[in-house]
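A.B. asks: structure of the sequence below:
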Amino acid sequence: MGVEGCGKCLKYLVFVFNLLFFISGIGILATGAVLAKEQGGYGTLLPSIPLASAANLLIATGVIVVIVAFCGCVGAYKENPCLLLTFFMFLLLIFILELAAGIVGFIYRSDVEQYVSTDLMVGLSKYNTTNEEGLTTAWDKLQDIEKCCGVNNFTDWGNTTLYGNMNSVPPSCCMGDDNTENCGNGVLLQRMPNVYTKGCKDALKDDFSKYLYQIGAIGIAIGLFQILGMVFAMILYKKIREQGEYA
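C.D. replies: Next comes the predicted model:
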């Protein structure tokens, strides 16, 4: 026999809660996918910071939310104490991990810029080399989308050999419609090169700052959902167990 009275109301409350949680997970996943397409895989440029890509973080969060919410929905609808307890434990574990990640990120936040600079400089030296097609594409998309060139500025490309010389930049650095295949050849010798002068490190920092607020807001919202979900799931779990004992 299913739960009755307040227990029945609580059952549907937990179900609706998890249904909304499930839908929000799909929304987060979709946002991450769109962002990944826009960013063009910037994570390839930052191997020291695998979760620095907002897109990767949102996709991972969305997948976890969808799976956990599904367990909660089924557990509430079927009045399955095992699934409800699993749902509760998953939420508690994720909440603890999120809290730990937030604390670690806050403590080491000052080191992020150094990791970004180091990774970008290493990636710059591997541009257009054998077996580095993904990194090359990521650099081109980064420079084209962010309207930037090099790490600190466009002269960083003078440390690499492009077009057979050390005075050139990739076509993705060229401004406006002047991004033909050879537009960056020898431009570092020109007084007024028609290329973006802003470094990509600053562009990425601006991006991270912008997405940090979005991720923080999403994280706070998810945290509140998790706390409410744990409370409702545990109350319903106890109601089902109590009813089973007295049945």
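
A.B. asks: when you work out contacts or count neighbours from here on, use the C-alpha atoms and nothing else.
C.D. replies: Fine.

A.B. asks: burial check on M1, number of neighbours?
C.D. replies: By the criterion of other C-alpha atoms under 10 Å, M1 has 8 neighbours.

A.B. asks: and for T118?
C.D. replies: Residues lying near T118 (other C-alpha under 10 Å) number 14.

A.B. asks: element containing it, please.
C.D. replies: Assigned by DSSP states H and E, T118 belongs to helix 112-125.

A.B. asks: quick one, helices of this structure?
C.D. replies: Under the criterion DSSP state H, the chain contains helices at 6-39, 54-78, 81-107, 112-125, 133-146, 200-246.

A.B. asks: can you put the ones you listed in TSV and add distance to M166?
C.D. replies: As requested, the helices of the chain are exported to TSV (distance: least, C-alpha to C-alpha, whole Å):
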stretch	distance to M166
helix 6-39	28
helix 54-78	34
helix 81-107	38
helix 112-125	12
helix 133-146	17
helix 200-246	19
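
A.B. asks: now the second one, please; I'll put the structures next to each other:
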Amino acid sequence: MAVEGGMKCVKFLVFIFNFIFWVCGVALVAIGIYAHLALNQALVAGSNSAASSPVAIMVVGIIIFFVSFFGCCGAWKESYCMVTTFAVLLSIIFLVEIAAAIAGYVFKDKVRSVLEEGLWDTMRKYGEDVPLTEAVDKLQEDFHCCGSNNYTDWATLERFRVNNTVPRSCCRVNTTNCNVNPTTSTIYVEGCQKGIEAWMKKNILIVAAVALGIAFFEILGIVFTCCLMKGIRSGYEVM
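C.D. replies: Next up is the predicted model:
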């Protein structure tokens, strides 16, 4: 059975919206990968709850990617079963996103403590694992920071306190003894936590804008998909 008249327009809109969902899914995956790579140095310490945030964004993007592809096929073939399944899956995704947004707002104050815990765990393992050490060095070099709260945090660790040193990645200019007897003129004094939080606040607007855009199109997609379902079920004729 096919769809005619106004239902052809609905079918076309459903197809277009699914293509937009597909693009949004790709965008979320890209944002998740970017966030994961940018924050990997801070999260590599093993703070699973913090590391799961960019991973969750990627997972949602992948799910939207496949669901939208499923919806495109359903609209193109005018399959009532596929279109119905798509509408149900899209509704579930929308509700999950709403729940995630609420949870994120409720637990936003825990982000700071989780980040600080991750940084301290990383610092304690510094020098014991080569990839981990390299990750910490890259973090401090990229964010121009030293320690978690400030450079004196390294003095709480025995291996640095006995020699009055900090990692060389804390140095403003990397020279032979720049990390020995550190001063505010030779090393970065601000902690990495502040820099990472500033980065997150700056980029959270991008994530929020993308999320709002996706939610808007999801609502429209659900409405038009329901209209298409009704048209297919009514048995109107196509082209």
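
A.B. asks: any idea what the TM-score is?
C.D. replies: Remark: TM-score between the superposed chains equals 0.87 [TM-score structural alignment, normalised by the length of structure 2]; 235 aligned residues with a C-alpha RMSD of 2.4 Å.

A.B. asks: for the helices of structure 1, which one sits closest to N165 of structure 1?
C.D. replies: helix 112-125 (13.7 Å; C-alpha to C-alpha).

A.B. asks: pull the residues that contact that closest one.
C.D. replies: For helix 112-125 of structure 1, contacts defined as C-alpha atoms under 8 Å, 6 or more residues apart in numbering pick out 45-49, 135, 150-151, 157, 159-160, 201, 205.

A.B. asks: from these, which is closest to E242 of structure 1?
C.D. replies: Checking those against E242 of structure 1 with C-alpha to C-alpha, the nearest one is I49 at 47.8 Å.

A.B. asks: need the counterpart of that closest one in structure 2.
C.D. replies: Matched across to structure 2, I49 of structure 1 falls on A50, judged by TM-score structural alignment.

A.B. asks: for its match, what are its contacts?
C.D. replies: L43, V111, V114, L115, G118.

A.B. asks: L205 of structure 2 versus that one, what's the distance?
C.D. replies: Counting by C-alpha to C-alpha, to the nearest Å, the gap between A50 of structure 2 and L205 of structure 2 amounts to 19 Å.

A.B. asks: show me what contacts Y77 of structure 1?
C.D. replies: K11, Y12, F15.

A.B. asks: out of those residues, which are shared with structure 2?
C.D. replies: By both residues aligned by TM-score structural alignment, their matches' C-alpha atoms under 8 Å, the contacts of Y77 of structure 1 still in contact after alignment to structure 2 are K11, F15.

A.B. asks: which of the contacts of Y77 of structure 1 are buried, as a PyMOL select command?
C.D. replies: The following PyMOL line selects those of the contacts of Y77 of structure 1 that are buried, judged by 16 or more other C-alpha atoms under 10 Å:
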select buried, resi 11+15
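
A.B. asks: nearest to G62 of structure 1, of the contacts of Y77 of structure 1?
C.D. replies: Relative to G62 of structure 1, the closest of the contacts of Y77 of structure 1 is F15; by C-alpha to C-alpha it sits at 18.7 Å.

A.B. asks: and stretch 107-127 of structure 2, how far out from the chain's middle?
C.D. replies: Relative to the chain's own centre, stretch 107-127 of structure 2 is displaced by 18 Å; criterion: C-alpha atoms, centre = their mean, to the nearest Å.

A.B. asks: what's the answer for stretch 62-78 of structure 2, then?
C.D. replies: Distance, centroid of stretch 62-78 of structure 2 to centroid of chain: 23 Å (C-alpha atoms, centre = their mean).

A.B. asks: wait, which of the helices of structure 1 is closest to N185 of structure 1?
C.D. replies: helix 133-146 (15.4 Å).

A.B. asks: who does the closest one touch, helix- and strand-wise?
C.D. replies: The elements that helix 133-146 of structure 1 packs onto, with contact taken as 3 or more C-alpha pairs under 8 Å, 6 or more residues apart in numbering; DSSP states H and E, are helix 6-39, helix 200-246.

A.B. asks: CSV for these, including distance to Q143 of structure 1?
C.D. replies: Converted to CSV, these look like this (distance: least, C-alpha to C-alpha, whole Å):
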stretch, distance to Q143 of structure 1
helix 6-39, 11
helix 200-246, 7
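
A.B. asks: and R191 of structure 1, which of those helices is closest to it?
C.D. replies: For those, the distance to R191 of structure 1 is smallest for helix 200-246, at 21.3 Å, taking C-alpha to C-alpha.

A.B. asks: and the closest one, how far from the chain's centre?
C.D. replies: Remark: helix 200-246 of structure 1 is offset 16 Å from the chain centroid, using C-alpha atoms, centre = their mean.

A.B. asks: and stretch 117-137 of structure 2, by the same measure?
C.D. replies: With C-alpha atoms, centre = their mean as the basis, stretch 117-137 of structure 2 stands 22 Å off its chain's centre.

A.B. asks: stretch 181-193 of structure 2 now?
C.D. replies: That offset, for stretch 181-193 of structure 2, works out to 30 Å (C-alpha atoms, centre = their mean).

A.B. asks: give me the contacts around it.
C.D. replies: Stretch 181-193 of structure 2 has contacts (C-alpha under 8 Å, 6+ apart) with 115-116, 119, 139-140, 143-151, 164-166, 170-173, 178-179.
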